[in-house]
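Participant: sequence plus the predicted model coming up.
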Amino acid sequence: MNIFKAITLGTAVAVMVGGCTSNKKYTALQNRYDELSKDYNASQVALAESRANARSLETLLEEARRNNADLKRNYEQMQGSLNQSLLQNQQGSINISKLVDEINASNQYIKQLVQAKSKSDSLNMVLTNNLTRSLSREELKEVDVKVLKGVVYISLADNMLFKSGSYEVNSRAMQTLSKIAKIIKDYGDYDVLVEGNTDNVPISRTNIRNNWDLSALRASSIVQVLQNDFGVNPARLSAAGRGEYNPIADNDTDLGRQRNRRTEIIVTPKLDQFLDLIDKAPETDDSAANGN
């Protein structure tokens, strides 16, 4: 009985061991099958991509062939243009030479203009210094002196010289006019023009018809003061009225009208004196004229 049990137990163990071995082989085969399936699928994908790439390469090759044909046509057109340009080269060289000559002439003209401007600025400086050298620094604060193109402009506000609507010179103006007389007498041969200017407000005086009259009468009053009180040669003096027609500011504001009511004393050198001043003007070298 014990022998039978032993045989039975041994048989059972052998069956169990055999069963375990079959399961391991099955599992290994299943895993191998799965791997081969994955490889097969990957191969199919790669094949499809290769076929697609082949079609793309064919498309690119065809496009490259078309581009090459276009380049050949462009080359032939450029070659024709080059040949035409070579035929026109001689005429083109002549045109370029003319253009260079014109540019050089323009540059020379510009250089001359710059030199003339520098000379003019130097002349204005010399003339201003010469005409104002008799005035102190404090006196210059009361007298507005400007030089434009060799002409000296001395501008005085009418409220400094006259009462409103009047052409009689007030006493306060005499000190200022004495300073103006110093400038005028410092260069005794220069011509002197006294100009009266008004705003556009009509004058209402029985003995003065309009702003023309007022401006002319004020200019005449200044001329007579320069002659009678300060000894300026009357042969050098002229009086003129500009009325309201030579404004320097807008007559729509009080400040603008005040600026327009003025008397200008214009000192002008004669031609030979002007040329003499030019000779005295400082010279400027080319580098200064060119702004270097």
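Facilitator: That came through, no problem. Numbering: from 1, shown residues only.
Participant: going forward, measure contacts and count neighbours with C-alpha atoms only.
Facilitator: Will do.
Participant: name the element Asn89 belongs to?
Facilitator: helix 2-132 (DSSP states H and E).
Participant: what packs against that helix?
Facilitator: Helices and strands touching helix 2-132, by 3 or more CA pairs under 8 Å, 6 or more residues apart in numbering; DSSP states H and E, are strand 144-148, helix 172-186, helix 271-280, helix 286-289.
Participant: repeat that with 10 Å
Facilitator: strand 144-148, strand 151-157, helix 172-186, helix 271-280, helix 286-289 (3 or more CA pairs under 10 Å, 6 or more residues apart in numbering; DSSP states H and E).
Participant: can you say which of these is packed in most?
Facilitator: strand 151-157 (a mean of 19; mean count of other CA atoms under 10 Å).
Participant: residues of the next helix or strand after that one that come out buried?
Facilitator: Moving toward the C-terminus from strand 151-157, the next helix or strand (DSSP H and E) is helix 158-161. For helix 158-161, burial by neighbour count (16 or more other CA atoms under 10 Å) applies to Asp158, Met160, Leu161.
Participant: next one: helix 158-161 to chain centre, how far?
Facilitator: 41 Å (CA atoms, centre = their mean, to the nearest Å).
Participant: distance of Ser164 from Thr263?
Facilitator: Going from Ser164 to Thr263 by CA to CA, to the nearest Å gives 14 Å.
Participant: put this beside the first:
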Amino acid sequence: MKKLFILLSVVGLSLTSCGTKKKIAELEAKNKEIQDLLNTCTVKLNTCLTEKEALNNQNDYLKKTNTDLINSSKEMTVLTTKGAQNLEKSLESLKEKDLKISRLQDALTKKDSVTLALVTSLKREVGIDDPDININVEKGVVMISIADNLLFKSGSYEVSDRAKGVLGKVAKVINSKPDFECMVEGHTDNVPIKNAVLLDNWDLSVKRATSIVRVLQKDLGVNPKQLIPAGRSYYIPLFENDTPANRAKNRRTRIIIMPKIDQFYDMLEKEMKTLGK
């Protein structure tokens, strides 16, 4: 009986020991499974943390970028406003310059029109058939060139009666233009002259110019305020003074009829100065 009891005890312990090992094995397997799961979760957690940090950094960058864009947008708005204002000022400036250019062109056109009308009037009054009289426009003014043999005797500054007839027609046009000036230029050839009355070619050219001016003023009623006498001697020849024919052509009196400077040229100069600002 005693032996049976011991045998049963041994069998019971053996069975109990086998059950415990199995349980332990199951627990160890379960523990390993849990550990693996924990490791997996840890890896995922670390990945999530890394991604979170990256997202936070990206979020900060986007916030900064957004702020910068907002600031840039404000600056661009300011710049655009200033640009629009500058453009508007530039357009106004261009309009002003266009207006000044238009005025300048109108003034020049008006001057050209007056000059053309004056030439037409002179050619009608004086006539264009006489080869000793030449009427043309040079540098914006009207010039009447009268040959020496039509006005004076050789070496003299006394105006001939024939010349007074031509000068009378010129005076008629000058008197019709009280706002114009008339410059009378005396020109000689290069043959030296000196006598009891004349010192040289300068003297001859000046005395011829003043003689014409006196006739225009005293005999033909031209306002002396419009008259300007000038002597040019032989320094502005039309041709070389190398033949008698050429010297004859160089002996001439030139009458220049021009608008008063204060009426046209001052206006043009003023417009040019204003245009340059």
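Facilitator: Received the coordinates, thanks. All of these numbers come straight from a predicted model, not from anything done at the bench.
Participant: ok so, going back, need the buried residues of helix 158-161 of structure 1 in CSV with distance to Ile183 of structure 1, can you?
Facilitator: Output for those, formatted as CSV (distance: CA to CA, whole Å):
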residue, distance to Ile183 of structure 1
Asp158, 19
Met160, 18
Leu161, 18
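Participant: quick revisit: quick one, which of Ser164 and Thr263 of structure 1 is more surrounded?
Facilitator: Thr263 (25 against 11; other CA atoms under 10 Å).
Participant: just give the nearest non-adjacent residue to the aligned partner of Ile248 of structure 1 in structure 2, would you?
Facilitator: Using TM-score structural alignment, the partner of Ile248 of structure 1 in structure 2 is Leu238. Of all residues not flanking Leu238 of structure 2 in the chain, Asn250 sits nearest, at 5.6 Å (CA to CA, 6 or more residues apart in numbering).
Participant: what of Ile146 of structure 2?
Facilitator: Ile133 (4.7 Å).
Participant: tell me how many other residues surround the one you found.
Facilitator: What Ile133 of structure 2 shows, counting by other CA under 10 Å, is a neighbour count of 19.
Participant: now Glu102 of structure 1
Facilitator: 12.
Participant: residue contacts, it?
Facilitator: Counting by CA atoms under 10 Å, 6 or more residues apart in numbering, Glu102 of structure 1 touches Ile96, Gln108.
Participant: what lines up with it in structure 2?
Facilitator: Aligned partner of Glu102 of structure 1 by TM-score structural alignment: none.
Participant: next one: Asn210 of structure 1
Facilitator: Per TM-score structural alignment, Asn210 of structure 1 is aligned with Asp200.
Participant: Met160 of structure 1 too?
Facilitator: Match for Met160 of structure 1 (TM-score structural alignment): Leu150.
Participant: same deal with Leu148 of structure 1?
Facilitator: So Leu148 of structure 1 corresponds to Glu138, using TM-score structural alignment.
Participant: what sits against its match?
Facilitator: Contacts of Glu138 of structure 2 by CA under 10 Å, 6+ apart are Ile256.
Participant: show the end-to-end separation of stretch 187-196 of structure 1, please.
Facilitator: End-to-end distance (CA to CA), stretch 187-196 of structure 1: 23 Å.
Participant: kindly name the residues of structure 2 that line up with that stretch.
Facilitator: Using TM-score structural alignment, the partner range for stretch 187-196 of structure 1 is residues 177-186.
Participant: for the matching stretch, buried residues please.
Facilitator: Neighbour count says stretch 177-186 of structure 2 has Phe180, Glu181, Cys182, Met183, Val184, Glu185, Gly186 buried, by 16+ other CA under 10 Å.
Participant: what's the answer for stretch 195-213 of structure 1, then?
Facilitator: Neighbour counts using 16+ other CA under 10 Å place Glu195, Gly196, Asn197, Thr198, Asp199, Asn200, Ile203, Asn210, Asn211, Trp212, Asp213 of stretch 195-213 of structure 1 among the buried residues.
Participant: in strands only, show me these.
Facilitator: Glu195, Gly196, Asn197 (DSSP state E).
Participant: spatially nearest residue to the second one (excluding sequence neighbours)?
Facilitator: By the measure of CA to CA, 6+ apart, the closest residue to Gly196 of structure 1 outside its immediate chain neighbours is Ser215, 4.3 Å from it.
Participant: touching, the one you found and Gly241? I think so.
Facilitator: Yes: Ser215 of structure 1 lies in contact with Gly241 (CA atoms under 10 Å); the separation is 4.6 Å.
Participant: shared neighbours of the two, which are they?
Facilitator: In contact with both Ser215 of structure 1 and Gly241: Glu195, Gly196, Asn197, Thr198, Thr263, using CA under 10 Å, 6+ apart.
Participant: what about whatever helix or strand comes next after the helix holding Asn89 of structure 1, how far off from structure 2?
Facilitator: Remark: after helix 2-132 of structure 1, the chain's next helix or strand is helix 137-140, criterion DSSP H and E. On superposition with structure 2, the mean distance recorded for helix 137-140 of structure 1 (mean CA distance after the TM-score superposition for structure 1) is 4.8 Å.
Participant: so which elements touch helix 137-140 of structure 1?
Facilitator: Partner elements for helix 137-140 of structure 1 (3+ CA pairs under 10 Å, 6+ apart): helix 172-186.
Participant: what sits up against the helix it packs on?
Facilitator: 130-136, 139-140, 142-143, 145, 154, 156, 158-162, 188, 190-192, 222, 225-227, 229-233, 236, 265-267.
Participant: and that helix, how far from structure 2 on average?
Facilitator: Mean for helix 172-186 of structure 1 is 1.1 Å (mean CA distance after the TM-score superposition for structure 1).
Participant: tell me the angle that helix makes with strand 151-157.
Facilitator: Put simply, helix 172-186 of structure 1 runs at 170 degrees to strand 151-157, going by axes from the mean of the first three to the mean of the last three CA atoms, to 10 degrees.
Participant: more neighbours, Ser215 and Gly241 of structure 1?
Facilitator: Using other CA under 10 Å, the more surrounded residue of Ser215 of structure 1 and Gly241 is Ser215, with 27 against 23.
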